[in-house]
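**Q** Here is my input; please provide its structure:
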Amino acid sequence: MSILTIILNLFIPPLSVFLNKGLGKDFLINLILSLIFWLPGVIHAFYVTSER
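**A** Next comes the predicted model:
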């Protein structure tokens, strides 16, 4: 995981997920979580971007 990915995960979680997985179900889930409250979106972004 690069420094850029970590920074995006912390500040703009949906963008980070979009850049790693594209416009799909992971992006929509992260967008909803980030809109409800920031912390679940960050946790989900780290989970999604760490998968390989």
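**Q** alpha carbons only for contacts and neighbour counts from here, please
**A** Fine.
**Q** So which bits of stretch 25-36 are buried?
**A** Within stretch 25-36, the residues that count as buried by 16 or more other C-alpha atoms under 10 Å are 26-27, 30-31, 33-34.
**Q** Here is a second sequence; please produce its structure as well for comparison:
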Amino acid sequence: MALTASDFCKFIFALILPPLGVFLEKGCNSDFLINIALTILGFIPGVIHAFYIILKY
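**A** Next up, the predicted model:
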């Protein structure tokens, strides 16, 4: 699995606003809603989940 330039942009967006990184990767689905909930509960869990989603897909 090779990282592309768009993945690096998604990582930057995920650091600033984690749900935005997930939205750019997967769109508006359950992963996006889970990430919103994790970001509300704590910023770090939201970032970790966003990185996981970007790296997985």
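**Q** Can you give me the TM-score here?
**A** Superposed pair, TM-score by TM-score structural alignment, normalised by the length of structure 1: 0.90. Supporting alignment: 52 aligned residues with a C-alpha RMSD of 1.0 Å.
**Q** re earlier: show me the buried residues of stretch 25-36 of structure 1 that map onto helices.
**A** Here DSSP state H is the test, and the buried residues of stretch 25-36 of structure 1 give 26-27, 30-31, 33-34 as lying in helices.
**Q** host element of the residue nearest to the spatial centre of structure 2?
**A** Centroid-nearest residue in structure 2: residue 50, 2.5 Å away (criterion: C-alpha atoms, centre = their mean). Assigned by DSSP states H and E, residue 50 of structure 2 belongs to helix 43-56.
**Q** what stretch of structure 1 lies opposite that helix in the alignment?
**A** Using TM-score structural alignment, the residues of structure 1 aligned to helix 43-56 of structure 2 are 38-51.
**Q** Which residues does the matching stretch contact?
**A** 1, 5-6, 9-10, 13-14, 16-17, 20, 26, 30-34 (C-alpha atoms under 8 Å, 6 or more residues apart in numbering).
**Q** chain center to it: distance?
**A** 5 Å (C-alpha atoms, centre = their mean, to the nearest Å).
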